[in-house]
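> My questions are about this predicted structure, shown below with the sequence.
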Amino acid sequence: MPEMPEVAGLVEFLRRKLVPDDGEPAVLSDVEIVSFSVLKTAGVPVESLRGLEVAAVERWGKFIAVQAGKFYLVIHLARAGWLRWSEEFKPGRLRPGKGVIALRVRCSTSAAPEAGFDVTEAGTKKSVAAYLVESLDQVPGVARLGPDALELDRDAFGAIIVGHRGQVKGLLRDQSVIAGIGNAYSDEILHAARLSPFTLVTSLDDEQVTTLYSSMQELLRSALEAASGRPAAELKDAKRRNMRVHGRAGESCPECGDTVREVSFADSALQYCPTCQTGGKPLADRRTSKFLK
């Protein structure tokens, strides 16, 4: 799932293409809804964007917002979505419901008159969402966003901790509490902070809160730096290369050499290092818990 650093990289990439510092802004020529499920709004017809100049490209949590005129095209890439840029699209509209493309945006830029981007989604579960609205508050996920993770200082983070009663991984992933962090970076942050993902927030002492905050800031800023300036096609690989435990079950922890383990759920999984995070004890996995002592 694209998280804050990758979405920020995509926003930076789109901004360079659509509203370049050294050229005229792109003009939107067409928006094609290829997957029937992708568009979540009906109040503003997609034809309203035709002929409008792009005014801005912004990130809100894990949402991408393209502003044109008084309208916003807001995209959430969900778990398996991505963005693919083309300098030249072939003429002709796509057939709805075919292939991985969910949405196509055609535009004319100073460098490429037939350019644009596709929003794609792998797999059969269709979760990518697009909203065409006049106000960002009309997008439910944006309206519910908590403060951006990188905009929090230590005191504000501590205040959030005081008001939360769940597990620490759930806290980090809750977009209404802290915006921008998902499954992957929460695994990485907790590994750096040497905390079990199932640690109750109410059990954290002041020193642990400070360590957790510092780990969050350092990891996200490092990931943002790694994503900055990269073309969209390279951002996924850059993310994978920098993961230390997430997605690395069965491999050696780079900190201590123990085997990275996994806990699976119905539709997701987390990874952690027992030595670094759980006192050497493996966490029960639903698929194998009967074998763990």
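Okay, I see it. All of these numbers come straight from a predicted model, not from anything done at the bench.

> C-alpha only now, for contacts and for neighbours.
Fine.

> list the contacts for the residue nearest to residue 183 when sequence neighbours are not counted?
Sequence neighbours aside, residue 173 is the residue nearest to residue 183 in space, at 6.7 Å (criterion: CA to CA, 6 or more residues apart in numbering). Residues in contact with residue 173 (CA atoms under 8 Å, 6 or more residues apart in numbering) are 179-183, 186.

> Check residue 137 too.
By CA under 8 Å, 6+ apart, residue 137 lies in contact with residue 143.

> did I read that right, it in a helix?
Yes. Per DSSP: H, G, I helix; E, B strand; the rest coil, residue 137 lies within a helix segment.

> Residue 29 belongs to a helix, doesn't it?
No. Looking at residue 29 with three-state DSSP, it is strand, so not inside a helix.

> then this one, side by side with the first:
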Amino acid sequence: MPESPEVEALVEDLGTRLAGREITGVDVVEFRAAKTRSRPPSSLRGERVRGAARRGKHVDLAVGDAQHLVVSLGRHGWARYGSSAADASAADAVADAPPTLVELTFDDGTVVEFTDAGDWVSLGCWVVDDPSEVPAVAKLGPDPADAGFARADFDRVVAGRRKQVKAVLQEQESLAGIGNAYSDEILHLAKISPVVHAAALTEAELDRLFDATVGMIRGATDRQRGVPIDQLKAAKVASMRVHGRAGEACPVCGDTVLDFSFASTTAQYCPTCQTGGEQLPLPAAE
């Protein structure tokens, strides 16, 4: 799942390439990706891009005088570049490349393809006058990547919550932009169990969790900035210390990183660093 550091790198790249460019073609390959049926993406043909911004895990392309194309990447969505509308992009020639659901062509020949690799359509596109018209954007909580994000913002949405702390970190209405991978990394850095309730955290643990949240997200954003968008996923995977590393040695203590069940997915943790040696429940066997 794309998270804020990778989406930030993507929108910065899109903004650099597309600002001032006219949209000359729009192809919605999968109709379910268009969420504003009365204002389809094709209505943006002939408009120029003013810039790009990130809204949590969403891409926001400012288009024309006062319109926005907001793209939710969902669980498996991403973007790639093609060379021209007439030519197949290099990615299309690669076996098992994710399918393109929405394609934008620009007046300089650039093609931006929004893809989705999932078994169900998670990518979504809205054409709106204000990004807050997209329900998920309107509900976003404070963003740890923002320079103005402060401890008071963190305490307001985390401290005292009777909910597992990993779930709080991933709850977009509480903290924007964090998903399964970075929540694992944050909790490992803070040396906190992913299943403890936020309300049970001591002041010292809240201090560590705040520092880890801000440090991890801002550090990852800095590292991903400037990485080509087709290499961002690999760069993210390579940077992980525990997420996706089950069976490997913890880089801090040397214990074995383990899997555990979380919601409808699998997450990772270090028992020595985070749970006092306790092993959390494993994913159910298929």
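Looks like it came in fine. If you're wondering where the values come from, they're calculated on a predicted model, not measured in any experiment.

> how close does residue 281 of the first structure get to residue 67 of the first structure?
Separation of residue 281 of the first structure from residue 67 of the first structure (CA to CA, to the nearest Å): 50 Å.

> of these two, who's got more company?
When neighbours are counted by other CA atoms under 10 Å, residue 67 comes out ahead of the other of residue 281 of the first structure and residue 67, with 23 against 12.

> contacting residues around the more buried one?
Shown in contact with residue 67 of the first structure (CA under 8 Å, 6+ apart): 54-57, 73.

> what's the farthest-apart pair in the residues you listed?
Taking every pair in the contacts of residue 67 of the first structure and measuring CA to CA, the maximum separation is 11.5 Å, between 55 and 73.

> can you list residues touching both of the two?
In contact with both residue 55 of the first structure and residue 73: 66-67, using CA under 8 Å, 6+ apart.

> Which parts of the second structure are helices?
Assigned by DSSP state H, the second structure shows helices spanning 4-18, 135-138, 151-157, 165-170, 180-190, 203-224, 232-239, 271-274.

> So for residue 247 of the second structure, which of these sits nearest?
Residue 247 of the second structure lies closest, by CA to CA, to one member of the helices of the second structure: helix 271-274, at 12.0 Å.

> Which residue numbers in the first structure does the closest one align to?
Counting by TM-score structural alignment, helix 271-274 of the second structure pairs with residues 274-277 of the first structure.

> How far does that stretch sit from its chain's centre?
Centroid separation for stretch 274-277 of the first structure versus its chain: 26 Å, with CA atoms, centre = their mean, to the nearest Å.

> which other residues reach it?
In contact with stretch 274-277 of the first structure (CA under 8 Å, 6+ apart) are residues 190-191, 194-196, 255-256, 258-261, 280-283.

> Which residue, other than its chain neighbours, is closest to residue 101 of the first structure?
Nearest residue to residue 101 of the first structure, sequence neighbours excluded (CA to CA, 6+ apart): residue 120, at 4.3 Å.

> And the one you found? What does it align with in the second structure?
Under the alignment (TM-score structural alignment), residue 120 of the first structure pairs with residue 115 of the second structure.

> What's the local residue count around its match?
As a burial measure, residue 115 of the second structure scores 22 neighbours (other CA under 10 Å).

> Equivalent analysis for residue 42 of the first structure, please.
Applying other CA under 10 Å, we find 10 other residues in the vicinity of residue 42 of the first structure.

> Report the contact partners of the residue in the second structure that it lines up against.
Using TM-score structural alignment as the criterion, residue 42 of the first structure maps onto residue 37 of the second structure. Contact analysis of residue 37 of the second structure by CA under 8 Å, 6+ apart lists nothing.

> Could you measure from residue 37 of the second structure over to residue 269 of the second structure?
Noted for residue 37 of the second structure: a distance of 43 Å to residue 269 of the second structure, by CA to CA.

> With residue 98 of the second structure instead?
From residue 98 of the second structure over to residue 269 of the second structure the distance is 30 Å, taken as CA to CA.

> Comparing these two, which residue is more hemmed in?
Using other CA under 10 Å as the criterion, residue 98 of the second structure and residue 269 rank with residue 269 on top: 30 against 18.

> Was I right to think the more buried one contacts residue 262?
No. When contacts are counted by CA atoms under 8 Å, residue 269 of the second structure is not listed as touching residue 262 (11.4 Å).

> one step back: so how far is residue 57 of the second structure from the equivalent of the residue nearest to residue 183 of the first structure over in the second structure?
Alignment note (TM-score structural alignment): residue 173 of the first structure maps to residue 170 of the second structure. As judged by CA to CA, residue 170 of the second structure and residue 57 of the second structure stand 11 Å apart.

> and for the two, which residues touch both?
Going by CA under 8 Å, 6+ apart, residues that sit against residue 170 of the second structure and also against residue 57 are 176-177.

> Show where stretch 204-213 of the first structure falls in the second structure, residue numbers please.
Going by TM-score structural alignment, stretch 204-213 of the first structure lines up with residues 201-210 of the second structure.

> Please consider this matter closed, and thank you.
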